[in-house]
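Structure for the following, please:
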Amino acid sequence: MSMSRTERGPERLVVIGGDAAGMSAASQARRMKGPDELEIVAFERGHFASFSACGIPYWVGGEVTERDQLIARTPEEHRARGIDLRMRTEVTEIDVGGQRVRARDVESGGESWTSYDKLVIATGARPIRPDMPGAEAPGVHGVQTLDDGQALLDTLARTRGRRAVVVGAGYIGVEMAEALINRDYEVTVVNRGREPMSTLDPDMGRLVHEAMEGLGITMVNDAEVTKILTGDDGRARAVLTEDAEYPADVVVLGIGVRPETALARAAGLPLGTHGGLLTDLAMRVRGHENIWAGGDCVEVLDLVSGQERHVALGTHANKHGQVIGTNAGGGYATFPGVVGTAVSRVCDLEIARTGLREKDARRVGLQFESVTIEATSRAGYYPGASPMTVKMLAERRTGRLLGVQIVGREGAGKRVDIAAVALTAGMTVDRMTALDLGYAPPFSPVWDPVLVAARKASKAVRQRT
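Coordinates of the predicted model:
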């Protein structure tokens, strides 16, 4: 006669990964059920849990002075809440059929199996390291975890030279370039795209290019890194492209990240075209009732294009964790998808985008009108008004908003939230022109720049129709 769940003791929830998605899921599951109903075991291979990866460039640059400011909750605080968080412990295998995971103590090398009733995979993403000579040499750094940030700071403290090369000009590359400028380094950014910030259309990326050069950063676009040269000591000394050699005392990789899904792949779990785990709306791994996944290791639905995409952002990871923890704890929640909102900064230049770029729209077969306007952040006569460029895409014939990009000074970046809400609501640009936004001269012109762009886009759609 089989025992009931009560007779066998509490269910066990195992979480792989101790950062945003994993520990949000564990914490939410604990709120749903106490230790007598649900045992929670979490594995984290690094030295830190529940930290802000987004804050690492500002820590490296010195704007955030203490590493611990980036830690939302310590392992001790998690354990005090009834979560068995095991640090410096790496899961090396998932046995789906046997409902267990194999974990290795990073310090001792000892291995053991832990069974689970429910499993959460929150393994995050890893920095892309180019497949080329020298990519693994000392002095070459990816920046994804607090361990990575600490390793980079240790290198900066030991390095006598003041020349840095950043490979890649996405969000991480641009933010790290600024951080190194703040550390008084001579910075060169080598970027294979036409302009920095490939998440923007090139015409908007050009504005970022000009701002970066204004900071004293040397921008090298349309350049593919072929090799990282090393010195007699084995350390990185230069970055080589087909056309030139750029001396470097430190190299930072800002090429982007890939989902960390080697464990999931080996276990036979379903992956998408971008290498991320595929889940349903409840963040449950497709085809597996008792396995959930969230954070940078999953693919999510783009609500504008209707396709799956990989978006590595802490905002989504924390939401995923809340949804997973609720469902694993016996409740019900869903994560409907994203519109692709992101915001960044290069010194005082704010960079924001949401929705589709021109090439995204073309790729999914959408025809569109594209407009660009220049406006100011405040009423033109009010002190501190600064220029702002807004680009807007609207679907031809329907006028449905497809995407917005904004580059400008103070007050530019967070304006993208207006567009993010409009995209989520499926609004047309004509409908947007009537939005009742807050107005006073210190905050915006009478016509907010986003609404000026919506008016121009609406006119373009009507003329085309």
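
Please make it C-alpha for all contacts and neighbour counts, starting now.
Will do.

does the residue lying closest to Leu401 once chain neighbours are set aside count as helix, strand or coil?
Distance criterion Cα to Cα, 6 or more residues apart in numbering; nearest residue to Leu401, sequence neighbours excluded, is Ala394 at 4.5 Å. When classified by DSSP: H, G, I helix; E, B strand; the rest coil, Ala394 comes out as strand.

again with Arg462
helix.

do you know how far it is from Ala419?
As judged by Cα to Cα, to the nearest Å, Arg462 and Ala419 stand 20 Å apart.

Of these two, which one has the most company?
Between Arg462 and Ala419, Ala419 has the larger neighbour count (other Cα atoms under 10 Å), namely 28 against 14.

how much distance is there from stretch 39-51 to the middle of the chain?
19 Å (Cα atoms, centre = their mean, to the nearest Å).

and what of stretch 86-104?
Distance, centroid of stretch 86-104 to centroid of chain: 26 Å (Cα atoms, centre = their mean).

Equivalent analysis for stretch 224-231, please.
27 Å.

Over to stretch 451-465?
32 Å.

same question, stretch 118-133
Worked out by Cα atoms, centre = their mean, stretch 118-133 lies 13 Å from the chain centre.

And it, what's buried?
118-127, 129-130 (16 or more other Cα atoms under 10 Å).

Which ones among the residues you listed lie within strands?
If you go by DSSP state E, these have 118-121, 125-127 in strands.

could these go into a markdown table alongside distance to Ala262?
Listed next are these as a markdown table, based on distance: Cα to Cα, whole Å:
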| residue | distance to Ala262 |
| --- | --- |
| Lys118 | 20 |
| Leu119 | 16 |
| Val120 | 15 |
| Ile121 | 11 |
| Ala125 | 11 |
| Arg126 | 11 |
| Pro127 | 14 |
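
how about those, which pair is most distant?
Greatest spatial distance among those (Cα to Cα): Lys118 and Pro127, at 28.6 Å.

Next, the second sequence, to be compared with the first:
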Amino acid sequence: MGLGRVKSLPFEVIEGEEGSMSSRLVVVGGGAAGMSAASAARRVDPALDIVVLEAGGYAAYGLCGLPYYLAGLVESADDLLAYPPSFFREQRRIDLRLNARVTQLDPQRQTICYAQDGRERRLGYHRLIVTAGGVPVRPPIPGLDDERVFTVRTLEDAISLRSLLDAGRIGQVLVVGAGYVGLEMAEALTARGSAVTVVEALAQAMPNLDAPVAALVEAEVRRRGVDLRLGTRLEKLARAGDRLVARIGGQQLSVDAVVLATGVRPASSVAAAAGAATDQAGALLVDESMRTSLPDVFAAGDCVATHHRVLGRPAFVPLGPAANKTGRVAGTVAAGGAASFTGIVGTAVVKVFDLAVARTGLTLTETLAEGLRAVATDATGKSRAKYYPGTSPVHVRLVHTPGGRLLGAQLVGAGDGVAKRIDPIAIALQAGFDVGDLVAADLSYAPPYAPVYDPVLLAAQAANAANAIASQPNSLAV
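This next block holds a predicted model:
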């Protein structure tokens, strides 16, 4: 994964310069989207020449599993591999080339240049799929080039950090960023016995939640012993012997390692430099068939902006399920088949210690930023029948217009019940349901799994009642 510039390398021309290969598909990136694309293309055309160029030393691994590998829940790095490289090469006849970083794209000549083994090479293509993924955001802070600073965006990075943890050399660690990855890393490192400090520049954790919902997560993180500091920035980092000294919020903190979890940006620079259209975030713009604005060039995964079905426009929302789906569509169409991707609603769930935290659609903050008139309705119900052992609270926030149009939801609670409940709301968003439709949803019930009045139904009933009051003449509702 990843596109980058490589200079001053010996140059070698190989395999079909200037598009002379009439039936070669080249895929840039060997992550979820890339290998899904290559595999889908092979199913469509058994005779197609398929080459995958992966910048790192591993392909087709579970990126979202890295925190669990670091926590020790996943024993071996190999367990994260969907298939070994030999499977793709021998069973699917895909020419997978590791440590091959793409440096330049020439859409007129239909060639790409890539660096591998200290040489720069040129490769012609008939069709090209860019699945370069995302690049970690690295703030311009002195000291971040130290070897004890990790982004945990690649398996190599995770293996290096895991070796230090296994050797007992990470007693205290600083995590920069309190989003999904930052809090997952805080949990993983706490599980390994490290003392964890998390700093977040914003005033709340998990900025993709509304503040009242994020407060529930913050309380859980602090309850589990993490030193969570909000509204605090990492200002400087310096080496002090075997340790690092971080200046945060004007104070000094000595740590054994730093984990950067400050977000990702789309790895689109090479395609964009070749003229591919992008959105304001730099993500590649694609149509339903994953075609970019360049002829015979497709894109998929974390480097693209896909159609957001609630916003009604493209949005950069890098999540694993969409990466796999868009990769499959891109590979199918590039190989001559028919497929389309109709968009996302931004559904995600994350484990934060004993809580599951989920969202779909838009938050109230996001909705108001779009200039839409919206309100939020909160309700708290039980995960199971109140008399059944193990029941726990589930907090639901529905975001909707005063007229009842459903715009999004956020859920926080313990266990699998949150993941069970966010999915039907995501389907409701895709189907265009309003909160009245959600009230009528025929959800499952059994005491071990859900109460008769599910928390989602309680929230929908409250939202529907509020909408009814707001719609009455002389109503004082705002």
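
Any idea what the TM-score is?
Once superposed, chain against chain, the TM-score is 0.94 (TM-score structural alignment, normalised by the length of the first structure); 450 aligned residues with a Cα RMSD of 1.4 Å.

quick one on the thing from earlier: shouldn't the residue nearest to Leu401 of the first structure be in contact with Ala419?
No: with contact defined as Cα atoms under 8 Å, Ala394 of the first structure and Ala419 do not form a contacting pair (11.7 Å).

Could you name every residue contacting both of these two?
Gly403 (Cα atoms under 8 Å, 6 or more residues apart in numbering).

Can you find the partner of Gly231 of the second structure in the first structure?
Residue pairing (TM-score structural alignment): Gly231 of the second structure is matched to Asp222 of the first structure.

And for that match, nearest residue in space, chain neighbours not counted?
Arg192 is the one closest to Asp222 of the first structure (Cα to Cα, 6+ apart), at 4.4 Å.

Looking at the second structure, name the residue matched to that neighbour.
Arg192 of the first structure maps onto Ala201 in the second structure, by TM-score structural alignment.

now the residue nearest to Asp222 of the first structure: how far from Pro441 of the first structure?
41 Å.

what about those two, which has more around it?
Neighbour tally, Arg192 of the first structure and Pro441, criterion other Cα under 10 Å: the higher count belongs to Arg192, 18 against 15.

The stretch 301-450 of the second structure: strands as residue ranges?
Listed in chain order, the strands found in the stretch 301-450 of the second structure under DSSP state E, counting those that start in this stretch are 304-308, 313-315, 348-352, 355-361, 375-382, 393-400, 406-414.

Trace Val137 of the second structure over to the first structure, please.
Match for Val137 of the second structure (TM-score structural alignment): Ile128.

Same check on Phe150 of the second structure?
Phe150 of the second structure maps onto His141 in the first structure, with residues paired by TM-score structural alignment.

After the strand or helix carrying its match, which helix or strand is next? Please name it.
Using DSSP states H and E, His141 of the first structure maps to strand 140-142. Using DSSP H and E, the helix or strand that follows strand 140-142 of the first structure towards the C-terminus is helix 146-158.

For that following helix, buried residues please.
By 16+ other Cα under 10 Å, the buried positions in helix 146-158 of the first structure come out as 146, 148-152, 155-156.

repeat for stretch 205-220 of the second structure
205-211, 213-214, 216-218.

do stretch 249-262 of the first structure as well
Here stretch 249-262 of the first structure shows 249-261 as buried, counting by 16+ other Cα under 10 Å.

Let me know the closest of these to Leu435 of the first structure.
Nearest member of these to Leu435 of the first structure, counting by Cα to Cα, is Gly256, at 35.9 Å.

Not counting sequence-adjacent ones, nearest residue to the aligned partner of Glu213 of the first structure in the second structure?
Correspondence of Glu213 of the first structure to the second structure, assessed by TM-score structural alignment: Arg222. Ranked by Cα to Cα, 6+ apart and with sequence neighbours excluded, the top spatial neighbour of Arg222 of the second structure is Leu228, at 6.4 Å.

by contact count, what packs against the helix or strand hosting the one you found?
Assigning secondary structure by DSSP H and E places Leu228 of the second structure in strand 227-230. Applying 3 or more Cα pairs under 8 Å, 6 or more residues apart in numbering; DSSP states H and E, one finds that strand 227-230 of the second structure contacts strand 195-200, helix 211-223.

hmm, back to that, what does the residue nearest to Leu401 of the first structure correspond to in the second structure?
In the second structure, Ala394 of the first structure lands on His400 (TM-score structural alignment).

so its match touches Leu372, yeah?
No: judged on Cα under 8 Å, His400 of the second structure makes no contact with Leu372 at a distance of 9.9 Å.
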